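1. Next comes the sequence, and after it the predicted model I'd like to discuss.
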Amino acid sequence: MFAAIIMVTVGFIQFCQGIAAVADDEVFVRGIDYVYKFDLTTWGWIHLVLGALVAIVGLALFTGAGWARVSAIIVAAISILANFLWLPYYPAWSLLIIALDVVVIWAVSTWNPDQDLRDGNFRSTDTSTR
């Protein structure tokens, strides 16, 4: 649940960051030229799409489905890459998002639903199985 909440939050904020980059290029500092430099409007659209994708996968992660867990790891890894490339424009924010994405990957990849059942951490209305 923690990873899903973090993903939805990060996706929403990345979406807002994309809106800021598309709407007003003067919000971000333009530094020196880099090999992977795109126009800020292009970066804005990348963050809009990525933010929406992260939020959607975060919502799907609430179901606990296997495909949602795999998708969450893939999307978080893509988000790490995009924010690494975004570092010259907004370094503090990029490092924060990278750290949160690493936490999401860790939380999703170490969660074992079978262990929760063995430990008795389940919600059941049937008390005869206890």
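-> Thanks, I have the structure now. In this text, all values refer to a predicted model and were calculated from it rather than measured experimentally.

2. alpha carbons only for contacts and neighbour counts from here, please
-> Noted.

3. And the helices in the protein, which stretches?
-> 2-23, 40-61, 66-85, 91-110, 113-118 (DSSP state H).

4. ok, structure two:
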Amino acid sequence: MATQRTGMSQGTARGGMAVSGWTLFAAIMMVFGGVMAIFEGIAAIAEDDVFVTTRNFSFQWSLTGWGWLHLVLGIVVTLAGIALFSGAMWARVVGIALAGLSMIANFAWLPWYPFWAIMLIVIDGFVMWALCVGPSRDARA
């Protein structure tokens, strides 16, 4: 039995907004990266001896300050990732901006926890790429 096309893509949400596979991927990665940043922030706020600090680094901010920054940024990134499940264009734009901010924050975080920071930078790069691909390209595939 052949299916009829109704003008809506297969990845259409109930609200009428297209949720492509790439948008879904970006939403999941943003929620994952945001939760990781929340844990990173909590660890930096709670225990200053968890992280090793280097001397004479350009970004001389207290570890507790970095912890609060990552905690707040992680919460906002997680909420934006949840909003991406709706497929709204504003959520895509906010997601790209927040992924960029998260990349910058994690680049500055490299001296304290390099492996974790690099992992979050890579996740944010994939999120930005997935959000820039857009639903129109995914619908053609």
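-> In hand now; what should we look at? If you're wondering where the values come from, they're calculated on a predicted model, not measured in any experiment.

5. on that earlier part again, output the helices of structure 1 as a markdown table; include the columns distance to residue 33 of structure 1.
-> Formatted as a markdown table, these follow (distance: least, CA to CA, whole Å):
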| stretch | distance to residue 33 of structure 1 |
| --- | --- |
| helix 2-23 | 17 |
| helix 40-61 | 12 |
| helix 66-85 | 12 |
| helix 91-110 | 15 |
| helix 113-118 | 47 |
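
6. Turn those into JSON lines, columns for mean neighbour count and distance to residue 29 of structure 1.
-> Converted to JSON lines, the helices of structure 1 look like this (neighbours: other CA atoms under 10 Å; distance: least, CA to CA, whole Å):
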{"stretch": "helix 2-23", "mean neighbour count": "21", "distance to residue 29 of structure 1": "11"}
{"stretch": "helix 40-61", "mean neighbour count": "22", "distance to residue 29 of structure 1": "10"}
{"stretch": "helix 66-85", "mean neighbour count": "19", "distance to residue 29 of structure 1": "14"}
{"stretch": "helix 91-110", "mean neighbour count": "17", "distance to residue 29 of structure 1": "10"}
{"stretch": "helix 113-118", "mean neighbour count": "10", "distance to residue 29 of structure 1": "44"}
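
7. Relative to residue 34 of structure 1, which of those helices is closest?
-> The minimum distance between residue 34 of structure 1 and the helices of structure 1 falls on helix 66-85, with 9.4 Å, by CA to CA.

8. Please measure how far the first residue of stretch 28-36 of structure 1 sits from its last one.
-> 16 Å (CA to CA, to the nearest Å).

9. start and end residues in structure 2 for that stretch, please.
-> Counting by TM-score structural alignment, stretch 28-36 of structure 1 falls onto residues 51-59 of structure 2.

10. what's in contact with the matching stretch?
-> 44, 108, 111-113 (CA atoms under 8 Å, 6 or more residues apart in numbering).

11. at 7 Å what do you get?
-> By CA atoms under 7 Å, 6 or more residues apart in numbering, the surrounding residues in contact with stretch 51-59 of structure 2 are 108, 111-113.

12. Would you show me how to pick out the buried ones of those residues in PyMOL?
-> Typed into PyMOL, the line below selects the buried ones among these, using 16 or more other CA atoms under 10 Å:
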select buried, resi 108+111+112
